[in-house]
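K.L.:
dropping the sequence and predicted coords here.
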Amino acid sequence: MKLHLQFHRDLFDDKFLCRNQLFFVRSLLEKSVQGIAFSAETIEKVIPKLKLLTEKNGFDSILQLMSILHDLSVSSNMRTLSNSTFTNENINFNSRRIEKVFSYMRDNYDKEITLDGVSRLAGMSEVSFSRFIKKRTGKTFIESLNEIRLGHASHSLVNTTHTISEIAYRCGFNNLSYFNRIFKSKNGCTPKEFRDNYAGKKSIVQVKSSK
């Protein structure tokens, strides 16, 4: 079962969320941009509250929403589905060149992206750009690109019925063995194990604060 709950990001302002009592809720909302998987036990606990929320209005609906967010935030078995570099949020690297390259990689992750191409985009030589991105982000060009692609792959494994090979190629990986190897290295499990654990045996509740 998939349920979608959306609310405006200004519903809870920063001062409100900075209270110590709301630490776990604040952490949950920060992680939510990466996608979060919860166990079946957690889902079973909040589904009745989610259904009841549709019957609430005004102040009662706010209280019900806070109760749901609290239950999700204190769940001990949540897991983010992707790295932060996957999200569409603007990441400040204090470099227009790096931000331009990351924007390009996020928009074209499913296409062929080469070091030569992104170096030209940044107006630098391959050697200079390789050093520059490593210094600014702590990751190589390939590591950064793979994280973006793995984020999309993780979402597809959970939210689609495409085969693992289809997902790999749709996310820009032209070699299935390579995809399986780096996926396991990053996530500690194979794509099949990930899908079994988080798409079959477990459920997903998507909580999104809209702009």
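P.N.:
Everything's here; your move.
K.L.:
contacts and neighbour counts: CA atoms only from here.
P.N.:
OK.
K.L.:
where do the strands of the protein begin and end?
P.N.:
Using DSSP state E, the strands of the chain run over 2-8, 36-37, 79-80, 204-210.
K.L.:
so Tyr109 sits against Glu147, correct?
P.N.:
No. Counting by C-alpha atoms under 8 Å, Tyr109 does not reach Glu147; the two are 10.1 Å apart.
K.L.:
those two: who's more crowded?
P.N.:
Under the neighbour definition other C-alpha atoms under 10 Å, Tyr109 and Glu147 were set side by side, and Tyr109 has more, 22 against 19.
K.L.:
put this beside the first:
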Amino acid sequence: MPATLESIILEKDSSFYIGIFQDNLEKSTWHYHNSYEISFITEGSGRRIVADSIEEFHPGDLIFIGKKLPHVWIADKETRTPSGRTLETVYLQFSDDVLPSELLVLPEFKNVKRALKLAERGMKIIGDTLNEVSRIMLQLPYMKNFERVIHFYSIMDIIGQSNAIELLTSEEYLKKRFTTSSKRIAKIHSYLMNHYKEEIDLEKLSNLLNLAKGSLCRLFKTETGTTIFEYLNKIKVDYACNLLMDESLSIMDISFNSGFNNLSHFNKQFKKQTRLTPGEYRKRFRSLV
């Protein structure tokens, strides 16, 4: 990895982002976005959670995550890299704009289309494909805009024709994950997913949708069958279920990492949704592995 790469700040061109993400333990949050993301880990190790998949990550890992797949990288508390950071990734993030449907129907883009389809479940890229793709990714920050686009298409073609991949999330997860045809409900879901650790302000959320607070709450309850705050607790508990698979984390830490203000409230909401205490849930998971 070139020494100057660390000093490059996130760059934006007309179609996609290429940059460096430097994180620490306090900043790692469960989140998702409406774009695709390819991440190459250059520093750090720990646990990677993508939807219902939890695995260890290490330098040299290459991960391709599809749209709206919740994920988080949790660095090992005891691990310290030479730079002092707990996590560094070189990443490529792009939306559907760079790969419109008119391109994907062309025979030359059949591998690209396959890569996007596989990314719906998230994937770890391994073997020769890992070496080939990561080599190009590390060069992307130094390329001119048009050259970057050409190499981006090459990356997607390489991934799409490769079998050197490991799918991360289960088919069952895709079947039951959140879907809606309502843009307003999708906007609420996105806001809650990305702000679950904060105090949710209904006034701010209603302004985001240009609705009165009462209208906002009625809309969400009618469309989903649950209240906004019940749904928020579901997001938190779903995340906590994943964190409980990591036995290096205490239940107290998991409570706060999941956005609950106190342990008692966490235990109450967790049992309400799973019919198990966090400790019982962890024991049940341990018996399955």
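P.N.:
That came through fine. Predicted model only: the values in this text are computed from it and were never measured.
K.L.:
re earlier: got CSV for the strands of structure 1, with distance to Lys45 of structure 1 and mean neighbour count too?
P.N.:
Shown next, in CSV, are those (distance: least, C-alpha to C-alpha, whole Å; neighbours: other C-alpha atoms under 10 Å):
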stretch, distance to Lys45 of structure 1, mean neighbour count
strand 2-8, 13, 11
strand 36-37, 14, 22
strand 79-80, 17, 16
strand 204-210, 12, 17
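K.L.:
which one of these lies nearest to Ile113 of structure 1?
P.N.:
The closest of the strands of structure 1 to Ile113 of structure 1 is strand 79-80. By C-alpha to C-alpha, the value is 25.8 Å.
K.L.:
quick one: list the elements packing against the closest one.
P.N.:
strand 36-37 (3 or more C-alpha pairs under 8 Å, 6 or more residues apart in numbering; DSSP states H and E).
K.L.:
okay, and the strand it packs on goes to which residues in structure 2?
P.N.:
Alignment note (TM-score structural alignment): strand 36-37 of structure 1 is unmatched in structure 2.
K.L.:
do you know which of the strands of structure 1 lies nearest Phe141 of structure 1?
P.N.:
Per C-alpha to C-alpha, nearest to Phe141 of structure 1 of the strands of structure 1: strand 79-80, 22.7 Å.
K.L.:
tell me who's in contact with Lys208 of structure 1.
P.N.:
Lys208 of structure 1 sits next to His4, Leu5, Gln6, Phe7, Ser32, Val33 when contact means C-alpha atoms under 8 Å, 6 or more residues apart in numbering.
K.L.:
mind running it again at 6 Å?
P.N.:
Taking C-alpha atoms under 6 Å, 6 or more residues apart in numbering, we find Lys208 of structure 1 in contact with Gln6.
K.L.:
now which residue in structure 2 aligns to it?
P.N.:
In structure 2, Lys208 of structure 1 lands on no residue (TM-score structural alignment).
K.L.:
which stretches of structure 2 form helices?
P.N.:
For structure 2, the helices defined by DSSP state H occupy 101-104, 110-119, 127-139, 145-160, 171-176, 183-194, 202-208, 213-224, 228-243, 251-257, 263-274, 278-288.
K.L.:
re the thing from before, can I get the strands of structure 1 in JSON lines with distance to Leu72 of structure 1?
P.N.:
Formatted as JSON lines, those follow (distance: least, C-alpha to C-alpha, whole Å):
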{"stretch": "strand 2-8", "distance to Leu72 of structure 1": "13"}
{"stretch": "strand 36-37", "distance to Leu72 of structure 1": "10"}
{"stretch": "strand 79-80", "distance to Leu72 of structure 1": "11"}
{"stretch": "strand 204-210", "distance to Leu72 of structure 1": "9"}
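K.L.:
which non-adjacent residue is nearest the spatially most central residue of structure 2?
P.N.:
Taking C-alpha atoms, centre = their mean, the centroid of structure 2 lies closest to His71, which sits 2.8 Å from it. Sequence neighbours aside, Val50 is the residue nearest to His71 of structure 2 in space, at 4.3 Å (criterion: C-alpha to C-alpha, 6 or more residues apart in numbering).
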